[in-house]
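# let's see this in three dimensions:
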Amino acid sequence: MGRGHKQHTRDKNKNGLAQVPKQLKKETDGTYEEFSRELADQADMEAQARANAANQRQKRKK
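Reported below is the predicted structural model:
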């Protein structure tokens, strides 16, 4: 027994996924979270300083 005609068209994936525009796909600088100095504690400030120092070292290597 064969498939019905309605079932055949149902299985096709006609709804494609939306594409992301190229201007939104730009590469980030590695900062993925927001940083608020008002809510930061000392450990956050030290981590931010270490991250900035590491970024500077990487920029010098290139």
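
# contacts, neighbours, all on C-alpha from now
Will do.

# tell me where this protein has helices.
Residue ranges of the helices in the chain, as given by DSSP state H, are 5-10, 42-61.

# name the helices or strands packed onto the shortest one?
In terms of contacts (3 or more C-alpha pairs under 8 Å, 6 or more residues apart in numbering; DSSP states H and E), helix 5-10 is packed against no helix or strand at all.

# tell me the buried residues in that helix?
With burial defined by 16 or more other C-alpha atoms under 10 Å, not one residue of helix 5-10 is counted as buried.

# repeat that for stretch 53-62.
When burial is assessed from 16+ other C-alpha under 10 Å, stretch 53-62 yields no buried residues.

# again, but for stretch 40-52
The neighbour-count check on stretch 40-52 (16+ other C-alpha under 10 Å) flags nothing as buried.

# now the second one, please; I'll put the structures next to each other:
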Amino acid sequence: MNYYENETERQANEELPIGKNEDVEFSEALADSDDREANRRAEAADERQQNE
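Take a look at the predicted model:
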């Protein structure tokens, strides 16, 4: 359940973009271990959101 301080805050939150379809370039060849970990975590988060 979401709780908001006021109606304006609720409306502002509803207008936020969903980041799943952001155009972000990822190059496995240029990625370091931190990049790979971030990519793995992002994919796991996307999976959790789809399963809600």
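
# give me the TM-score for this pair.
The TM-score (TM-score structural alignment, normalised by the length of structure 2) is 0.58; 35 aligned residues with a C-alpha RMSD of 2.0 Å.

# can I get the helices of structure 1 in TSV including distance to residue 30 of structure 1?
TSV is the format used below for the helices of structure 1 (distance: least, C-alpha to C-alpha, whole Å):
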stretch	distance to residue 30 of structure 1
helix 5-10	42
helix 42-61	9
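
# closest to residue 33 of structure 1 out of these?
Closest to residue 33 of structure 1 of the helices of structure 1 is helix 42-61 (C-alpha to C-alpha; 11.6 Å).

# distance of residue 26 of structure 2 from residue 47 of structure 2?
Residue 26 of structure 2 sits 18 Å away from residue 47 of structure 2, going by C-alpha to C-alpha, to the nearest Å.

# whoops, I mixed them up, residue 14 of structure 2
To residue 47 of structure 2, residue 14 of structure 2 is 21 Å away according to C-alpha to C-alpha.

# what's the answer for residue 9 of structure 2, then?
27 Å.

# likewise for residue 38 of structure 2?
Computed with C-alpha to C-alpha, the distance linking residue 38 of structure 2 and residue 47 of structure 2 is 14 Å.

# likewise residue 36 of structure 2?
Counting by C-alpha to C-alpha, the gap between residue 36 of structure 2 and residue 47 of structure 2 amounts to 17 Å.

# centre-most residue in structure 2?
The residue at the geometric middle of structure 2, judged as the C-alpha nearest the mean C-alpha position with C-alpha atoms, centre = their mean, is residue 19 (4.9 Å).

# next one: that one from residue 13 of structure 2, what distance?
Residue 19 of structure 2 sits 13 Å away from residue 13 of structure 2 when distances are taken as C-alpha to C-alpha.
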